[in-house]
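[1] predicted coordinates and the sequence they were generated for:
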Amino acid sequence: MIFAIEEINNSTELLPGIKLGYQIYDSCASVLMASHISFQMLNGQDAAFYKSRNCSQSGEMMAVVGDSGSTTSISISRIIGSFNIPLVSYFATCSCLSDKQQFPTFFRTIPSDQFQADALAKLVKHFGWTWIGAVHSDTDYGNYGMASFLAAAQREGICVEYSESFYRTDPHRKIQRVADVIRRSTARIIVAFMESGDLTVLLEELAQEPPQPRQWIGSEDWITDPQLMAYSFCAGAIGFAIQQSVIPGLREFLLDLSPSEAAASSVFTEFWEDAFNCSLAERVESDKRVCDGTEDMETLNSPYTDTSQIRITNMVYKAVYAIAHAIHNAVCQETNFTTQCEKDVSINYKQFLSVMKKINISKNGYPVSFDANGDPVAFYELVNWQKSESGVIELVTVGYYDASLPKGQEFQIKRKITWMDGGTQVPVSVCSESCPPGTHKVLQKGKPICCYDCIPCPEGEISNTTDSPDCFPCPSESWPNAQRDACFPKPVEFLSYDEVLAIILAAFSVSGACLAIITAAIFFHHRTTPIVRANNSELSFLLLFSLTLCFLCSLTFIGAPSDWSCMLRHTAFGITFVLCISCVLGKTVVVLMAFKATLPGSNAMKWFGPPQQRMTVVFVTFIQVLICTVWLLLSPPFPMKNLSTYKEKIILECALGSAVGFWAVLGYIGLLAVFCFVLAVLARKLPDNFNEAKLITFSMLIFCAVWLTFIPAYVSSPGKFTVAVEIFAILASSFGLILCIFAPKCFIILFQPEKNSKKYLMNKN
């Protein structure tokens, strides 16, 4: 501060002709002392230990530079703020001081802890740490700073295992308890929002029994403190520091200190005697020699003479220049390329305060300005404690944080970071390992959100990101893979000609059709024989034709369903089977009428001759055609994707359209079959060697049994097996008819021709 004031007083551009004076007070980091000094300054008491010779006694206090602590700055600002006197702090970072309603006259050249808290949270998030510990000073600096950090951490999804606070003067058992919490914790990252003095006490306690390696994350107050770097178990610490600066001429000014000047000031006396281990007083203590004047500041190696790591010092420098420029703007005017300043003008504090708010200058390349809250633009260096080749911990700048940059670009890392234990890999600190794709997070009861279990996604759902909070279902026509991290189209299933089952059914279908054709050929070749003529050859040929169609219609059930195949398969099946049953029914009635015709005085056959038989078949079949036509017109069968039977695949099948139409078709077939069966049972014992009634009875018994078992099998069969059951029922009933009715006759025609005679036919024995 003294260096800056002397620079200003020697300047011809800033406040020409006006000298600035100063008084320096020591608040001793005590609120009581700070309050006492505040009243002392307001009362105008002269308690300076060093004062410029050229400073007039009538000087007016325009502003206060300080204090270094947030708590003491709060008390000072509350007192002097009542008189509208600005307080410009160089090291008080508590975010509470940005409240202009409480502290309208407070300014600072160091960024608010709100910016640092946000930067620390972004730093933790950047390296993927979600499980951390936190310690802070039990002061306004530590409490407000940690509160801001915890709020920012929560927004970033970071969990805090513990948050402990203490003050350096607390009982030892409390400090020991905090150290034990750190030792027992599972979090490997410790964010310390502390003042150097408090952290020194904690590290002393931890040094008694060093914990497992921990990665320390530091606030600007202690991360640049060279004395703390002596604790080797903190090597690798990273944190945000005030920007390193250069002040030209400062080192020369510091070295220009003589023994006489040191003796004139109590502060410099203490410094001089400690630096050179001698005494400036006449009476010398037993362990110290008398300073003889040969002490050379050039040879001194101490933090006092080291201006290579200037950080907070520059904040003081900027604070003094901010006040000087405000005074300049208030009392000086530019006229004809010259500056005229009024020395004796009395400045109104309210006006001076408004001038301070508008300050926007640059000194040595560093901007000096204040926002609406009295805060400067936040800029931090990211520093890292790295061990040199000699084993000494050094402070290395590895990046920066600039709050003025666009969101997401504020944080930059430029150099490689050395981590705890000298490692090069970023340490891991999580409560629970990341959940891989295919699983989702389920919070553990009573624990923070960062502690969770990884549960596999339920059936039909996936998660394709790491640490997914939820699983989401696949689209209706998709299904998860085995890992449940992606959806794939469901396989489409239908009874295809490529399958063994379909090939077997198709083979039986073609074989049945060929069998019917061969039977028809045999009957046609022997159409003049008694056994063919006695069994109503016209209906027999029509029955064989309908059986051929029945066998072939089962082929329409194989293959991918389409609009035409769905309508064809059901209607063709219904009509051909009715045609088939109507032929059997006609043959049965013929047998009954033929028996009645042999009775004396009966002329029944004239009422059921060939024309009537044809009309019966046509009429019975027409009714089924009518039912099918109505079904197709109102609500025909159509192809559909069945997504409900199987979750993991799609069944391509024919929907019935109208269930009433389908069951009407089946019901009509069943009604004819039952009626035919009853008639066949009545005629089964009629005396005739070529009586078909017995054969028809067996065939209809098989037919009815097949279709009675078909109904529950059809309803309960899943997917493509529904179609297979329907084909099996068609083939089984068709084979039952052709084998029961025509196989015995073909056997006689081919292998027992002697029975295929009129004599055998007429034999009643």
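    Nice, I can see it.
[2] going forward, measure contacts and count neighbours with C-alpha atoms only.
    Fine.
[3] contact partners for Ser463?
    Shown in contact with Ser463 (Cα atoms under 8 Å, 6 or more residues apart in numbering): 437-440, 457, 470-472, 484-486.
[4] go again with 10 Å.
    Neighbouring residues of Ser463 by Cα atoms under 10 Å, 6 or more residues apart in numbering: 435-440, 456-457, 469-474, 480, 483-487.
[5] just checking, next helix/strand downstream of the helix or strand containing Glu261?
    Here Glu261 sits within helix 259-263, counting by DSSP states H and E. Once helix 259-263 ends, the next helix or strand along the chain (criterion: DSSP H and E) is helix 266-276.
[6] one step back: could I have the buried ones of the contacts of Ser463 as ChimeraX selection syntax?
    Only the buried entries of those go into this ChimeraX selection, using 16 or more other Cα atoms under 10 Å:
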select :435,436,437,438,439,440,456,457,471,473,474,480,484,485,486,487
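[7] hang on, the earlier thing: list the buried residues of the helix holding Glu261.
    Here helix 259-263 shows 259, 262-263 as buried, counting by 16+ other Cα under 10 Å.
[8] okay, pairing it with this:
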Amino acid sequence: MSLFNTRHFCDMPSPRFLRHFLAFDFAVSEINRNADILPNVTLGYDMFDSCFFEDTAVEGSLRILSGGVKMYPNYDCHGYGKVVAFIGHLLSSSSQAIASLLRVYGYPQLTRYVKRVHFRTTSGDEIFFDEKGDPPERIDLLNWLIFPNDTVKRTQVGQYHSQQLFLNKSTVIWGNLSDMTPRSVCSEDCIPGYRKSLVKGKPVCCFVCAPCSEGEITNTTDTETCIICPEEEWPNEKKDRCVKRVTLFLNIQDPLGTLLLASTGVFFIMTTVVLAIFIKHRDTPIVRANNIHVSFILIISLMFSFLCVLLFIGRPTVLSCLLRQVVFCLIFTLAISSTLAKTIIVLVAFTSTKPGGISKNWMGSSLSRLIIFICCLGQVLICSVWLLQSPPFPDKDTRSEVGKIILQCNEGSTTAFYAALGYMGFLAVSSFILAFLVRKLPDCFNEAHYITFSMLVFCSVWVTFIPVYLRTKGKYTVAVEVFAILASSAGLLFCLFIPKCFTIIIRPERNSRESVSDRKLH
């Protein structure tokens, strides 16, 4: 028997393949030892090392067939036994080369060397192979170690039994003599908050860790896809869990909300003081000369315009959203209509002094009330259609600011909203044009100067408001509108009434019939 043939290209067979020879030798010894397996038959074998060369494998096969030291093709020089079969190489290429030779001589090449075998080893283990040559379901898992001094250690680390794998990882020693399991990937694990992204042109075990997109998380390691957070939630900083979004709205507790609320209070108190002054001095010439009825309507409308700011500050509700824009539009329309009425009254008062002019009967409170009623009626119609067709409602904005929910009022119909603003702008521009045209009237009717300047301030505020309103987002959109309401209302208050109050309180000598006019407007 020749165990190794080392005369070819190999200097020495590799020790790491010794286990295959030991397993084979053990199997042959066990079969020969048990007479029940192959009665009256003793197995033997010749084994050659091919060194992983196909030609060497064929050479070894010829030597086995010849049976001598030298190769004698077609001659059998065996002095013992008989060759009945060959077992192939570990490599399929060498096995195919051997099979090509064996087909010529009619010898079989085995891949599974026993079938229908059932025996018990000396250690008591039951070994059997079924009719297909399949091994038993129970397989011992061995850990083989080859040390630098060529010594070998074998340790059982688990079993495969009943289609289940049992492995004791703590007993496994790897090739680097470490108990740490080597990684089978070329990339580090992707921690929560990241996802695995395959690299084009590389194996699936090679990947990069890509951060989850905005609004997505991963909460496990090596996840291939990210999870989208619910609408009410947002990823935390590490993107490994969803947290509740921060809710934003123009709050009274915010510095901006506090400032606007304080400004509202100051302007409301100032308007109340102006109203008290006008009531106390209602019989004086300077108050009566400015059409006392229209003045009171205008002052009261300004008071309510400051109060309507309270509808814009705080958490939006169904009621506040319904009333917010509608109340603002109606109150401001009343204020602008009153200013327009004062302008028309000034014009009527001047033309009534000319021959053929308008009758003095039209200069009383009836004309001013009619003008205010007609102007307000147009805004009432616009707001009624607005509320019936597409009214404002509370809404949530989750896109303007990252990780935040902005509570706001949706105007419903933007067309109706801008129609209401446009109607107010039309009245303001009309009042400004009329006041500008009559600004050169005699000094006794110099109210036109104040109206012209107040409408200029009013129009400037709202012309600036619209583009700023469209560019801002979140609670600052509401803050811009509140600022426009306060600024335009304050402009009317300061331009139309503060100069009169200054004259009444500080310069009372000018509050006389001679200083104002000998004509009184009723």
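    Thanks, I have the structure now. For clarity, every value in this text was computed on a predicted model and none was experimentally measured.
[9] so what number do they get for TM-score?
    TM-score for the superposed chains, counting by TM-score structural alignment, normalised by the length of structure 2: 0.78, backed by 468 aligned residues with a Cα RMSD of 3.8 Å.
[10] picking up where we left off before, out of the buried residues of helix 259-263 of structure 1, which is nearest to Lys694 of structure 1?
    Lys694 of structure 1 has its nearest neighbour among these in Ala262, at 139.4 Å by Cα to Cα.
[11] would you confirm that that closest one contacts Phe271?
    Yes: Ala262 of structure 1 lies in contact with Phe271 (Cα atoms under 10 Å); the separation is 8.2 Å.
[12] now do the same for Ala322 of structure 1: its match in structure 2.
    Using TM-score structural alignment as the criterion, Ala322 of structure 1 has no counterpart in structure 2.
[13] tell me which element Ala322 of structure 1 falls in.
    Applying DSSP H and E, one finds Ala322 of structure 1 within helix 312-331.
[14] ok, Leu407 of structure 2 next?
    According to DSSP H and E, Leu407 of structure 2 maps onto strand 404-410.
[15] kindly report the same for Ser496 of structure 1.
    Under the assignment here (DSSP H and E), Ser496 of structure 1 is part of no helix and no strand.
[16] that one pairs with which position in structure 2?
    Under TM-score structural alignment, Ser496 of structure 1 pairs with Asn251 in structure 2.
[17] spit out the contact partners of the residue nearest to its match when sequence neighbours are not counted.
    Once flanking residues are discounted, Asn251 of structure 2 sits nearest to Gly314: 4.8 Å by Cα to Cα, 6 or more residues apart in numbering. By Cα under 10 Å, 6+ apart, the residues touching Gly314 of structure 2 are 249-253, 257, 320, 407-408.
[18] so what does Gly314 of structure 2 match up with in structure 1?
    By TM-score structural alignment, Gly314 of structure 2 lines up with Gly559.
[19] that match and Phe551 of structure 1, how far apart?
    Distance, Gly559 of structure 1 to Phe551 of structure 1, by Cα to Cα, to the nearest Å: 16 Å.
[20] now do Thr439 of structure 1
    With Cα to Cα as the criterion, Thr439 of structure 1 and Phe551 of structure 1 are 52 Å apart.
[21] now swap in Gly218 of structure 1 and tell me
    87 Å.
[22] who's more crowded, the two?
    Neighbours per residue, other Cα atoms under 10 Å: of Gly218 of structure 1 and Phe551, the larger number sits with Phe551, 28 against 24.
[23] how about the helices in structure 2?
    With helices called from DSSP state H, structure 2 shows them at 18-33, 54-66, 92-105, 255-280, 285-288, 292-307, 318-351, 365-389, 414-437, 447-471, 475-496, 498-505, 513-516.
[24] for Thr220 of structure 2, find the nearest of the ones you listed.
    Thr220 of structure 2 lies closest, by Cα to Cα, to one member of the helices of structure 2: helix 475-496, at 36.6 Å.
[25] tell me what angle the closest one forms with helix 447-471.
    180 degrees (axes from the mean of the first three to the mean of the last three Cα atoms, to 10 degrees).
[26] which helices and strands sit right next to helix 475-496 of structure 2?
    Packing partners of helix 475-496 of structure 2 (3 or more Cα pairs under 10 Å, 6 or more residues apart in numbering; DSSP states H and E): helix 255-280, helix 292-307, helix 318-351, strand 404-410, helix 447-471, helix 498-505.
[27] tell me which residue of structure 2 is furthest from the middle?
    No residue in structure 2 sits farther from the centre than Gly79, which is 83.8 Å out by Cα atoms, centre = their mean.
[28] any idea how far that one is from Gly44 of structure 2?
    Taking Cα to Cα, one finds Gly79 of structure 2 at 13 Å from Gly44 of structure 2.
[29] so what's the residue nearest the centre of structure 2 up against?
    With distances taken as Cα atoms, centre = their mean, the residue of structure 2 nearest its centroid is Gly215 (2.0 Å). The contact partners of Gly215 of structure 2, by Cα under 10 Å, 6+ apart, come to 226-231, 233-236, 239, 242, 402-403.
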